[in-house]
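Q: structure of the sequence below:
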Amino acid sequence: MAKIRVLPPSIAQTIAAGEVVERPASVLKELMENAIDAGSREIVVELKGGGLERIRVRDDGEGMEPDDLPLAFERHATSKLRTAEDLYAIQTLGFRGEALPSIASVSRMTIRTRVPSSMSGVKVVCEGGTLGDLVEVGCPIGTDVDVQDLFYNLPVKKRFLKSIQTELRHCVNHFVRLSLAYPSIAFKLSHDGKELYELPRTEDPLIRIEALLGREVYDHLKPFVHEEGGVKVSGFGSLPLYTRGNGEGIFLYVNRRFVKDRLIYRAVLEAYRNHIPAPRFPVVLLFLELPASMVDVNVHPTKSEVKFRQQEAVFQTVRRALRLSLEEKRPLAGSDRVLRKEEPWSEPSEKPPFPSSQPPSLPLSPFRSWDERTWTPMARERAYGEGEEEGRPGLRLLGQVHGTYLVFEDEKGVLFLDQHACHERILFERLKGQSEQGRVPVVRLLFPVTLELSLREAITLRAHQEALLRLGFEIDDMGEKTFALRTVPAILDEREAPRELVEILDELVLEERAPDTAKQVERILVRLACHGAIRANHLLSEKEMIGLIREFASFPLSSTCPHGRPIVYGLPKSELEKHFKRR
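A: The predicted structure follows:
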């Protein structure tokens, strides 16, 4: 008996739908792209329950003829392709003819549509892939797609989805990406009846950028335009002084299609290399325009991946466009705006760099003993290997190297200690204990600071508000994207606290799971400890160095900072003797 069988149409549809419809955001993306392809001037999006309960997209585009509507639910039925050659001349966002049938097979979908030449429209209901009859209805010109109870017939798929806030954030991401690319279209977004965005039509992309990404991003953008070899690169890139904690602020478009392309992404980071610190990311809106024949968009069902015919040429053009922009002196994106006032210049410190011809603040004798305590941390034991005896004489402070590493010695060898990593561990353990006792020291601001966040940041803040409060951030919700910051952890500089809070949100925005307060608190603690710790290239006095090592020894033993970087490095005396051939 044959083992291979042809799958029933219902199972085949479910498998195909899984490639296109991963979550509510996938549905929203496909419906918004269809609305854009229809030549709409206004697109209205309504969400309920993060898109799980309802996704409704209304547009004022060309609509569909009554005869075309049933065909739209057939797999691979499309108005955008006629021949195989058309695949290499695609000018629209959609073309595969998979979206509507895939979405309809896992939801309850209702479509109302009307073309300009008709006095009335038509309506059809499709439930779980079963199409109902066409009904004549009154409706405005355009198309209204209403998707309800997503994955109602696939409970297993539904269990893999995240929290409502997480799913909403993914929907907002797609809404923002498409809205940025089409400022000439008006967009509206609401969730559970509450309006989140209302974006009027505009010919100035910077107006749309400010509305979606915020004033601070807008204030630090610089335009760029570069063209060579038939490839045009344009857009806006942030100045080196403004960076983010993740790559969420990098928006890449190929012929106005948002893509996730490693080649372009790498070119962007390469262009900013040596201009911004290594772990930081710029904000970039990059629009790549090239002939459709030079790019293949038929790579993945979600249409978010592309292949270029001349990859190296594209890479170099993108990199060169951003490099030229960063290296030339040109006005910022808005020439009429006032630049932020720079920090006042101050006289250099009277303390000279070490070494110096002046007497350093370190002890003149490198063998001044530390006789009040003995050194027994796990880190040092590990540095000198297993099996060493526990009893040790005290460490002697030798000094500081490059303003970053403290040097100690004892009878067993030399110990190098990273002052930033050590202090970071100290602050983390201290804050962790205070947090567990509900006694994190805070500073109440004399005047609350108003925070104007992006919608994605606002969603993230609300999801993590409990964890932030436990760590000293008392924040009042003023509605939509506005918040009032009333208290901050005492470890932070009051002037830097609002910016630090946004940086924390940048890290938390990548969290996929439902909020876990304990894990959230720990992640924020790590961030606060790192921010408050002594920096590298900072000279310390003898008293400060000894105080640092004493406090470190008073906490639970650890060989790394909270980020996992080593705190100490031991160089045994035997290794020194071997190197200098004394053994």
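
Q: switch to C-alpha atoms for all contacts and neighbour counts from now on
A: Fine.

Q: need the nearest residue in space to Val414, chain neighbours excluded.
A: Residue nearest to Val414 in three dimensions, not counting chain neighbours: Leu571, with 5.2 Å by Cα to Cα, 6 or more residues apart in numbering.

Q: that neighbour should be in a strand, yeah?
A: Yes. Assessed with DSSP: H, G, I helix; E, B strand; the rest coil, Leu571 lies in a strand.

Q: quick check: which element contains the closest residue in space to Ser365 that isn't next to it in sequence?
A: Distances taken as Cα to Cα, 6+ apart place Leu398 nearest to Ser365, at 7.8 Å, with adjacent residues excluded. Assigned by DSSP states H and E, Leu398 belongs to strand 396-401.

Q: let's see this one next, to set against the first:
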Amino acid sequence: MSVGTLPVIRVLPAGLKNQIAAGEVVERPSSVVKELVENSLDAGASRVDVTVEKGGRALILVQDNGFGIAANQLSLAVTRHATSKIQRFEDITSIGSFGFRGEALPSIASVSRFTMTSCHEGADEAAFIEVRGGEIEGEGPAALAAGTRVEVRDLFGNTPARLKFLKTEVTENKRCQETLMRISLAHLHAGFSLTMGGREALRLPPDQELSARLKTFWPPVVCEGLRPFDFEREGYRAHGVAGSPATAQGRGDRILLYVNGRSVQDKMMLSAVRQAYRGMLLSREYPQIVLFLEVPNEEVDVNVHPAKLEVRFLEESRVFSTIRGGVMQALSFAEEAPPVLPHPGHSRPLENIGNDYAGTGAAPVKRSHQPSALRSEPKFATYREYQQDYNPPKDIPLPVPPSRTSSERVFSDDRTEFGTHETHISGAVAGRAEGVTLAGTNYTYLGQVADTYLVLRQGESLVLIDQHAAHERVLLAAMREARTKGDSQPLALPLEITLHPSEVDVLLGVKDDLKSMGFLLELDGPAKVLVRGIPPTLDTGKAREYLVDALAEKAKTLDDLWTMMSCKTAIKAGQALAVDEALALLDVWLQTPERDFCPHGRPVVVRWNPLDLEKLFKRK
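A: The predicted model follows:
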């Protein structure tokens, strides 16, 4: 390549520089909503009204009652790196406002038709400025009583390549609403409204309690499980509300984290939350939590991400322990234990073992724990201790397999190996050598270990089966088989379920899937659904519980919801099984597809052949 063809370094035009900056700050319409609403709050607004048309493509309008911008400073407000929030270098290390780099307004104005009207506090009249594609096209006096009004029209109209990355109008509207939700939860003193498509979708009065504001966004089944916490350590404070493990869901979109009032996405903070719930949740479950962390401004760097979504802490270990302590404080007051669900009786046929549990969501058992003072540690260190505390019933058996006759299940009183009594070894192993061969297999049932594992002999191999994991797999298989045929049982009187606004959108998204399972649903107005038919294998009570869980988005998909239900419904570790109960479970488990792993991917069965055993005893 000759020297004459080498590219030449040039200073970019102002408009192009703003469009490049816009790519960092303005990803989609919800980004515009975030920047403009935060500007309003920085201006001391106690009332912010947002209007969105066509998902934000056609119009985003934000109006507030803040202290406004002086007429002679409107042009500076749409100039890059012009700000009222930083005056010296030291200010960068102690940012207390939301916006501070002077990039949002010029970036937005460079990719839209932008008009800002403002009445500065104490001014006789308001003023406006119009910007088209980053260039000022007009400014002058205007009519506005107080505050600031920003109109963003034809977003990305001059950058069509950006438009193709936007989602549907419904999706973009939902993201705008979620953005306003996150901001509003951190500013309970302010009132907010959101109008979309000419209809008021949201109105939040000022000076609300956090619990009252959350009820606008989250369904009752979630809000009822929330517990408050307020924990302080070495000048750091964590406060908010945390959900009971019993209301955990299969997605993490209800984990809301804030640092000094700013909504953030921080992996270390999330890890602290997960650590507090350790042993109480399944690997695919997520709690609901709204967590506000307050730290000195000089000990957190909020300038590490263009959209200010990420932060960096000076004392990460202190942040971690403060968050963990706060969440554990909430969990120590949780009054709900995991659900205790009855097993079918002996008279029920084995093929109903899955159907009896499918779709259940029984109300959790209430236990009262009233410590005399706030505690920073949870009552239970692990989920196992959590389970053991409420003592699930151990005398309700699983059904007996119909293929096994009563004579095959009669045992003599002179068993030769362990006798008729239970043998305990170091307090950990209890069982009886039953020596019962499962019909049609080479498996021989020997007993139960630690009230958790079923011991079998398969030829010359020793086999251990996790009873909880095996039952999970059985239940999930039954649900899948019975719930996808579309068969429906009509109800004489329709079942009425009141819908929270957030549940309406969820219902519309899963209505076809529910129909394939046998649910016949009909919307009756904007806040009620009529259930005219249910799957034949569910009773009315269980059908209601199933729908409530589905509408609360406790899982990403319906299959994930079945998985969660199978886990919560399955017999637990630490539950003693009679011989007939164990044999019933093993019979149906051996006929179940994918039986070697539970729905979460954990192994159900562990085997040792003679060579493995010789290695364990160091014979090889």
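
Q: quick one, helices of the stretch 201-350 of structure 2?
A: Secondary structure of the stretch 201-350 of structure 2 by DSSP state H, counting those that start in this stretch: the helices cover 210-217, 220-223, 267-276, 316-332.

Q: can you lay out these as CSV showing mean neighbour count?
A: CSV is the format used below for the helices of the stretch 201-350 of structure 2 (neighbours: other Cα atoms under 10 Å):
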stretch, mean neighbour count
helix 210-217, 16
helix 220-223, 18
helix 267-276, 18
helix 316-332, 23
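
Q: looking at those, which is nearest to Ala492 of structure 2?
A: With respect to Ala492 of structure 2, and counting by Cα to Cα, the nearest of the helices of the stretch 201-350 of structure 2 is helix 220-223 at 26.8 Å.

Q: distance-wise, check Lys618 of structure 2 relative to Leu611 of structure 2.
A: 10 Å (Cα to Cα, to the nearest Å).

Q: higher neighbour count, those two?
A: Leu611 (12 against 8; other Cα atoms under 10 Å).

Q: which residue in structure 1 lines up with the more buried one?
A: Correspondence of Leu611 of structure 2 to structure 1, assessed by TM-score structural alignment: Ser574.

Q: sorry, back to before: mind putting the helices of the stretch 201-350 of structure 2 in CSV, distance to Leu166 of structure 2 included?
A: As requested, the helices of the stretch 201-350 of structure 2 are exported to CSV (distance: least, Cα to Cα, whole Å):
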stretch, distance to Leu166 of structure 2
helix 210-217, 24
helix 220-223, 30
helix 267-276, 26
helix 316-332, 35
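
Q: so which of those gets nearest Leu188 of structure 2?
A: Using Cα to Cα as the measure, helix 210-217 is the one of those that comes nearest Leu188 of structure 2, at 6.9 Å.

Q: show me what the closest one is packed against.
A: Counting contacts by 3 or more Cα pairs under 8 Å, 6 or more residues apart in numbering; DSSP states H and E, helix 210-217 of structure 2 packs against helix 169-185, helix 220-223, helix 501-517.

Q: okay if I get the ones you listed as a markdown table plus distance to Ala201 of structure 2?
A: As requested, those are exported to a markdown table (distance: least, Cα to Cα, whole Å):
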| stretch | distance to Ala201 of structure 2 |
| --- | --- |
| helix 169-185 | 9 |
| helix 220-223 | 19 |
| helix 501-517 | 9 |
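
Q: among the ones you listed, which is nearest Asp124 of structure 2?
A: helix 169-185 (31.2 Å).

Q: who touches that closest one?
A: 28-30, 33-34, 37-38, 52, 54-56, 166, 190-192, 194, 196, 210, 213-214, 217, 256, 262-263 (Cα atoms under 8 Å, 6 or more residues apart in numbering).

Q: and those, which of them are in strands?
A: In this view, these that belong to strands under DSSP state E are 52, 191-192, 194, 196, 256, 262-263.

Q: can you pick the most crowded of those?
A: Sorting these by how many neighbours each has (other Cα under 10 Å) puts Val52 first, at 26 neighbours.
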